[in-house]
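Visitor: One predicted model, sequence on top.
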Amino acid sequence: MTIADDEVRILNLSTGATYPQELSHPQDPILASLGMFIVDDNEYPASSGRPNEYDILGGGGTYAVLGGRIVSGISKARLITSVFDIGNDFAPSVKEEIETWKTGVAFRKDENRKTTRGVNVYDENDVRHFYYKTDKKRVEAEDLDSSRPRPKFIFEPSPNACTSENYEELIRVLPKVDVFTPNLNEAAEFAGV
């Protein structure tokens, strides 16, 4: 494959395939929800004649994933992602239900805590009141750093970009790059030698 000097390409280190910059990486999510995953119970007043419901999927993150899955269809289902924190009490039937969606949801299990659980209590006027039954666990920014390994960035400069005029920009970019691969002439051009 020949790549024009000024064509920027993205390298998938897993497969070795390259993609034009304007195309997103084929594994990039099209929706990544950071909303909460909650397992709910619904409690109804005895006068309603409705039985209580248990282990109902809840939380904004859950419904963002489900909505994204419905819109994306099966062909892009794996590109709908989130982190669902589950505890030592997580029901296998709930996980099985989520897995039928065939999304890219990652289950992060913590044996030292309970799954975030809530209860929707409906009163005689059918007004909903919500309470947490356990401590809530949200996906925080610091969680993202540990949830997926950082990709490796390889900077293969095009020869026409290797000029002493671009040296300051190079110094600014290098801390974000894992591998910098100019040849001897290109490196000399950056340095103005």
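Guide: Cool, got the structure. Remember, predicted model here, so these are calculated numbers, not experimental data.

Visitor: From here on, just use CA atoms for contacts and neighbour counts.
Guide: OK.

Visitor: Phe130 is in contact with Asp40, correct?
Guide: No. If you go by Cα atoms under 8 Å, Asp40 and Phe130 don't touch, sitting 9.5 Å apart.

Visitor: Neighbour count for those two, which is higher?
Guide: Asp40 (22 against 13; other Cα atoms under 10 Å).

Visitor: And the closest residue to Glu111 other than its chain neighbours, how close does it get to Asp110?
Guide: Nearest residue to Glu111, sequence neighbours excluded (Cα to Cα, 6 or more residues apart in numbering): Asn88, at 4.7 Å. For Asn88, the distance to Asp110 (Cα to Cα, to the nearest Å) stands at 7 Å.

Visitor: what's the answer for Asp123, then?
Guide: On the measure of Cα to Cα, Asp123 and Asp110 end up 34 Å apart.

Visitor: now do Tyr132
Guide: For Tyr132, the distance to Asp110 - Cα to Cα - is 18 Å.

Visitor: How about the contacts made by the residue nearest the centre of the chain?
Guide: Centroid check for the chain by Cα atoms, centre = their mean gives Ala32 as the closest residue, at 4.2 Å. The contact partners of Ala32, by Cα atoms under 8 Å, 6 or more residues apart in numbering, come to Val65, Ile80, Thr81, Ser82.

Visitor: just Gly104 next, same as before
Guide: By Cα under 8 Å, 6+ apart, the neighbours of Gly104 are Ala77, Arg78, Leu79, Ile80, Thr81, Ser82.

Visitor: Next one for the comparison:
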Amino acid sequence: MADKSDNAREFVSLGMFIIDEFSFADEHGNPTGKTQPPQIGGGGTYATIGARIWLPPSRIGMIIDRGNDFSPQIQQALDAYGSDMWLYRDNPNRGTTRAINSYRGETRGFDYLVPRIRITPRDLHGTKLERAWMIHFICSPTRANAIMSEVKADKDWHPTTVYEPIPDRCIPEELPALKEVLPDLNVLSPNADEALSLLSMPLSPTRELVEEACRRFLDMGVGPNGTGAVVIRSGAMGACVAQRGQPFSWVDAYWSGPGSSSKVVDVTGAGNSFLGGLGAGLALTNGDIWEATLYASVSASFIIEQEGLPRLTHAVDETGRQVELWNGDSPQLRLKELQDRLETTKGTK
């Protein structure tokens, strides 16, 4: 993992901010009558909030491109998490990036309504986000190579890299580009379907198949001299954590087991927030990928409890210290509960 600079942010996402709109139809294309107001979205936004659950605004960040339709309500909602974490860029000549999430029965479609503005490492130069200790990016393997080329062009910057392949480019044709960029990645984290698709493996994830996918990625050489990690996010099965020369291990999804299904309201952004939590966990545990994955699982647990982003409030604990609560609960208590659960599971094997 990269060495930390005193002034650098610990986690910066290169993902985008998007305003999500929604339409709902049955399997025949007929409107269902269901409506949902536009809401804050974007993989970068969810990842940054996933990190914010653990880190203060001054230690994280992302760029938000504000168009001429950026409402005061959205501004207020974002700044409630801490205005210092956002780097706003204003463009009065265009609208904010928007996308339509089209639901037809159980099938979800996604299309941009406004041309997207992609963010690259070069955009961080000269800003409060430059030379972050860790960067997170969501894109195709081909574009990941371009991103890493920009990173390596700065000889004084060697960030820890957390890469999340974009779902629609997790296809076998992208595997050669992925192999090319793997040595530059500290963490590779597709979800189970994405991993299996990239590797042309059967698309019905099981623990055995996920572990085999981890093994194949490690054999390709993840990270400098093979020192990187693979974390395959596998929904209710949890996440498989893999490093060369170490036994594979699984971290439970926080909401798993009896009664947990009632807590799962909307999984949109769960994978992105998982990786934000992973990044924060790496910063807080001095690069321990196993422990960081527990932070990741807890971050995702807060995202899936409602539609949209979680609610941040403040309270005073029994010692008189002000603490942050997310959806009325403590991330630290959830982390301790998950740690205890996994220790108990280990003890019964």
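Guide: Received, thanks. Because the structure is a prediction, the values reported are computed rather than measured.

Visitor: if we can go back for a sec, now check the residue nearest to Glu111 of structure 1 against structure 2: what is it aligned to?
Guide: Aligned counterpart of Asn88 of structure 1 in structure 2: Asn68 (TM-score structural alignment).

Visitor: Next, the buried residues of the strand ranked longest in structure 1.
Guide: For structure 1, the strand that runs over the most residues, judged by DSSP state E, is strand 80-87. For strand 80-87 of structure 1, a neighbour-count test (16 or more other Cα atoms under 10 Å) marks Ile80, Thr81, Ser82, Val83, Phe84, Asp85, Ile86, Gly87 as buried.

Visitor: Distance from that strand to the middle of the chain?
Guide: 9 Å (Cα atoms, centre = their mean, to the nearest Å).

Visitor: Run through who's touching it.
Guide: Residues from elsewhere that reach strand 80-87 of structure 1 (Cα under 8 Å, 6+ apart): 29-37, 61, 65, 68-69, 103-116, 137-139.

Visitor: roughly how far apart are the closest residue in space to Gln39 of structure 2 that isn't next to it in sequence and Ile40 of structure 2?
Guide: Nearest non-adjacent residue to Gln39 of structure 2, counting by Cα to Cα, 6+ apart: Asp20, 5.3 Å away. Going from Asp20 of structure 2 to Ile40 of structure 2 by Cα to Cα gives 6 Å.

Visitor: hey, where'd the helices end up in structure 2?
Guide: Secondary structure of structure 2 by DSSP state H: the helices cover 43-52, 72-79, 141-153, 175-181, 192-198, 207-220, 270-284, 289-303, 331-348.

Visitor: Compute the inter-axis angle for the second one and helix 43-52.
Guide: Between helix 72-79 of structure 2 and helix 43-52, the angle comes out at 40 degrees (axes from the mean of the first three to the mean of the last three Cα atoms, to 10 degrees).

Visitor: Superpose on structure 1 and give me the mean offset of helix 72-79 of structure 2.
Guide: Following superposition, helix 72-79 of structure 2 is found to deviate from structure 1 by 0.8 Å on average (mean Cα distance after the TM-score superposition for structure 1).

Visitor: So the aligned partner of Ala77 of structure 2 in structure 1 versus Val179 of structure 1, what's the distance?
Guide: Here Ala77 of structure 2 is matched to Glu97 in structure 1, going by TM-score structural alignment. Computed as Cα to Cα, the Glu97 of structure 1 to Val179 of structure 1 distance reads 42 Å.

Visitor: Which residues are in contact with the match of Asn88 of structure 1?
Guide: Asn91, Pro92, Asn93, Arg94, Gly95, Thr96.

Visitor: what do you get for Asn42 of structure 1?
Guide: The contact partners of Asn42 of structure 1, by Cα under 8 Å, 6+ apart, come to Asn52, Glu53, Tyr54, Ile56, Val119, Asn120, Val121, Tyr122.

Visitor: Let's see that with 6 Å instead.
Guide: For Asn42 of structure 1, the contacting residues are Asn52, Glu53, Val119, Asn120, by Cα atoms under 6 Å, 6 or more residues apart in numbering.

Visitor: Then Gly67 of structure 1?
Guide: Contacts of Gly67 of structure 1 (Cα under 6 Å, 6+ apart): none.

Visitor: Quick one: map it onto structure 2.
Guide: By TM-score structural alignment, Gly67 of structure 1 lines up with Gly50.

Visitor: Can I get the buried part of the contacts of Asn68 of structure 2 as one PyMOL selection?
Guide: The following PyMOL line selects those of those that are buried, judged by 16+ other Cα under 10 Å:
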select buried, resi 95+96
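
Visitor: If you map the contacts of Asn68 of structure 2 onto structure 1, which are still there?
Guide: Using both residues aligned by TM-score structural alignment, their matches' Cα atoms under 8 Å, structure 1 keeps these contacts from these: Asn91, Pro92, Asn93, Arg94, Gly95, Thr96.

Visitor: and which of those is nearest to Gln339 of structure 2?
Guide: Thr96 (40.6 Å; Cα to Cα).

Visitor: What's the closest one aligned with over in structure 1?
Guide: In structure 1, Thr96 of structure 2 lands on Thr115 (TM-score structural alignment).

Visitor: Report whether the expected contact of Ile56 of structure 1 with Asp40 is present.
Guide: Yes. Counting by Cα atoms under 6 Å, Asp40 is a contact partner of Ile56 of structure 1 at 4.9 Å.

Visitor: which residues do these two both contact?
Guide: Common contacts of Ile56 of structure 1 and Asp40 (Cα under 6 Å, 6+ apart): none found.

Visitor: quick revisit: and whichever residue in structure 1 pairs up with the residue nearest to Gln39 of structure 2, how far from Arg50 of structure 1?
Guide: Correspondence of Asp20 of structure 2 to structure 1, assessed by TM-score structural alignment: Asp40. Per Cα to Cα, Asp40 of structure 1 is found 16 Å from Arg50 of structure 1.

Visitor: What of Arg69 of structure 1?
Guide: Distance from Arg69 of structure 1 to Arg50 of structure 1, by Cα to Cα: 30 Å.

Visitor: When the two are compared, which one has more neighbours?
Guide: Using other Cα under 10 Å as the criterion, Arg69 of structure 1 and Arg50 rank with Arg69 on top: 23 against 10.
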